[in-house]
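Engineer: return atomic coordinates for the entry below.
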Amino acid sequence: MEAVTLSQYASQFMSVTVIAIFMAISPGADFAMITRNSLLYRRRAGLCSALGVSVAIWVHVGYSIAGLAVIIANSPMAYTVIKYCGAAYLIYMGVTTIMSRHTIQAATSQGTMNALSAFKTGFLTNALNPKTTVFFLSIFTQVVDRATPVGIQLVYGAIISMAHLVWFSGVALFLTHPKLLRAFNNARHIIEGVVGVVLIGFGVKIALLGS
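Structural biologist: Below is the predicted model of the structure:
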């Protein structure tokens, strides 16, 4: 029976896996936040933020399995609330990054962003990201059949979550390589300003999405 089940959902499995990889590697707010925390607060902060993104995926999995994905897809108000909350958070983080440019240098040398704070920034960035919501709406309203067992849907969720964890952990590890950090340290203030502007830019883009 198990073999039959796996064979039955093989097409869905492949589709979800491909979409999961694309979701993870496509440039966006998650990537900008992981970059910010990795460069400004070092490796542990980047990895904890990656874990936060991965865990936040389960928020989207939860409302999708509960059937709320269909409601959101057909409710402009619900989607608008998600959109503006995500936009406001990114703009806030971008402004905070720019405004704290003169204090981050001392902070980063001591690694002042604790694991919980790093986790929360990653979690909130993904949980409030309407782009991720759109991906899940497409997956659970077009790819995954309503008759798909909850257990199989949870497997799909695990695939998406793991894809994000692996990708963003890799990004954090790459950006915090000692040789790269030495180069980044020479242009720290410029990088802080650029990252802040990018986060604000993503926030504005999200706010204007669909307007």
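Engineer: only C-alpha atoms for contact and neighbour calcs from this point on.
Structural biologist: Noted.
Engineer: residue 204 contacts residue 89, correct?
Structural biologist: No - counting by C-alpha atoms under 8 Å, residue 204 stays clear of residue 89, with 10.6 Å between them.
Engineer: in the biggest helix by length in the chain, which residues are buried?
Structural biologist: The longest helix of the chain (DSSP state H) is helix 29-65. Using 16 or more other C-alpha atoms under 10 Å as the test for burial, helix 29-65 gives 29-62, 64-65.
Engineer: alongside the first, I'd like the structure of this one:
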Amino acid sequence: MIDQATLFTYLVILLGFVFIPGPAVLLTLARSTSSGVRVGLATGLGIAVGDVLHTVLAVVGVSAVILTSALIFSVVKYLGAAYLIYLGIKAIGTKIDPKLPITTNTLDAKTAFRQAVFLEVLNPKSAMFFLAFLPQFVNPENGFIAVQLLTLGLLFVLMGLFSTATVAFSAGHVGTFLRRNPVVMRWQNKTVGGIYCGLGIRLALQEQ
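Structural biologist: Alright, predicted model coming up:
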């Protein structure tokens, strides 16, 4: 069982970490403003599912294999980066007819969820976080290490989900106004696409 002092320190650090405008927050923000609250929440949930998988991998040691193998690390890194850049180019190339009102979401929740899970699973930075950060708060004297890692990882998932949900609710309502203006929507798609491409480039440049 993790002692209270360690747990409190971990939660304080985690609270600041999950609200830093990182890839998860920026992706949720982009999805919420372009497609609404529901899609933003689906994106956050997808990211959380991906983080659950990273937690399990950290517990069983698979993340260690990824980080010690330059080939596997590179494959995962570039697959995730390529997918983000693909989504960005697709968004930038989306054509909006200014004569037609925007009445539907540009992305459905199920698709957003699947994409978010895929992107998070292929994000080696998440694997590095769970492998390098979580063990700092593990003490062998407090019991099974696997249980401690699982507890810390799930706490991260829950706080991350709270962060993305907050972003989704805040940004989605702004997106409702934007989607009613085709001209604004056209430039918004380019902005969203730029965010995706930026995240992809950032991921590709992430060092092992």
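Engineer: still on that earlier bit, now the longest helix of structure 1 on structure 2. Mean distance?
Structural biologist: Once fitted to structure 2, helix 29-65 of structure 1 is off its aligned match by 1.2 Å on average (mean C-alpha distance after the TM-score superposition for structure 1).
Engineer: so that helix matches what in structure 2?
Structural biologist: Mapped onto structure 2 using TM-score structural alignment, helix 29-65 of structure 1 spans residues 23-59.
Engineer: show me where structure 1 has its helices.
Structural biologist: Using DSSP H, the helices assigned to structure 1 run over residues 2-8, 10-25, 29-65, 68-73, 76-99, 101-110, 115-127, 130-138, 150-175, 178-185, 188-208.
Engineer: now do the buried residues in the fourth one.
Structural biologist: Taking 16+ other C-alpha under 10 Å as the neighbour-count basis, helix 68-73 of structure 1 is seen to contain the buried residues 68-70, 72-73.
Engineer: out of those, which comes closest to residue 174 of structure 1?
Structural biologist: Lowest distance from residue 174 of structure 1 to these (C-alpha to C-alpha) belongs to residue 69, with 34.6 Å.
Engineer: quick one: that closest one and residue 136 touch, right?
Structural biologist: Yes - using C-alpha under 8 Å, residue 69 of structure 1 makes contact with residue 136 at a distance of 7.4 Å.
Engineer: residues bridging contact with the two, i.e. touching both?
Structural biologist: In terms of C-alpha atoms under 8 Å, 6 or more residues apart in numbering, residue 69 of structure 1 and residue 136 are not both contacted by any residue.
Engineer: residue 96 of structure 1 matches what in structure 2?
Structural biologist: Using TM-score structural alignment as the criterion, residue 96 of structure 1 maps onto residue 90 of structure 2.
Engineer: that match: neighbour count?
Structural biologist: 15 (other C-alpha atoms under 10 Å).
Engineer: residues contacting residue 175 of structure 2?
Structural biologist: 32-36.
Engineer: kindly apply the preceding question to residue 26 of structure 2 instead.
Structural biologist: residue 195.
Engineer: now it: how far from residue 176 of structure 2?
Structural biologist: Using C-alpha to C-alpha, to the nearest Å, we find residue 26 of structure 2 at a distance of 18 Å from residue 176 of structure 2.
Engineer: same check, this time on residue 207 of structure 2
Structural biologist: Remark: distance between residue 207 of structure 2 and residue 176 of structure 2 (C-alpha to C-alpha) = 38 Å.
Engineer: more neighbours, those two?
Structural biologist: Higher neighbour count among residue 207 of structure 2 and residue 176: residue 176, with 19 against 11, using other C-alpha under 10 Å.
Engineer: ok, the nearest residue to the more buried one once chain neighbours are set aside to residue 182 of structure 2 distance?
Structural biologist: Leaving aside its sequence neighbours, residue 176 of structure 2 sits nearest to residue 36 (C-alpha to C-alpha, 6 or more residues apart in numbering; 6.6 Å). Computed as C-alpha to C-alpha, the residue 36 of structure 2 to residue 182 of structure 2 distance reads 15 Å.
Engineer: then residue 82 of structure 2?
Structural biologist: Residue 82 of structure 2 is 29 Å from residue 182 of structure 2, by C-alpha to C-alpha.
Engineer: cool, and residue 88 of structure 2?
Structural biologist: Using C-alpha to C-alpha, residue 88 of structure 2 is found at 19 Å from residue 182 of structure 2.
Engineer: show me which of those two is the more surrounded one.
Structural biologist: Taking other C-alpha under 10 Å, residue 88 of structure 2 and residue 182 do not tie; residue 88 has more neighbours (23 against 18).
Engineer: gap between the residue nearest to the spatial centre of structure 2 and residue 87 of structure 2?
Structural biologist: Residue closest to the mean C-alpha point of structure 2, counted by C-alpha atoms, centre = their mean, is residue 24 at 2.9 Å. Residue 24 of structure 2 sits 15 Å away from residue 87 of structure 2, taking C-alpha to C-alpha as the criterion.
Engineer: which residue range of structure 1 does stretch 195-204 of structure 2 align onto?
Structural biologist: Mapped onto structure 1 using TM-score structural alignment, stretch 195-204 of structure 2 spans residues 198-207.
Engineer: the matching stretch vs structure 2, average offset?
Structural biologist: So stretch 198-207 of structure 1 averages 1.5 Å relative to structure 2 (mean C-alpha distance after the TM-score superposition for structure 1).
Engineer: tell me, how many residues neighbour the residue nearest to residue 145 of structure 2 when sequence neighbours are not counted?
Structural biologist: Nearest non-adjacent residue to residue 145 of structure 2, counting by C-alpha to C-alpha, 6+ apart: residue 138, 6.7 Å away. Per other C-alpha under 10 Å, the neighbour tally for residue 138 of structure 2 reads 22.
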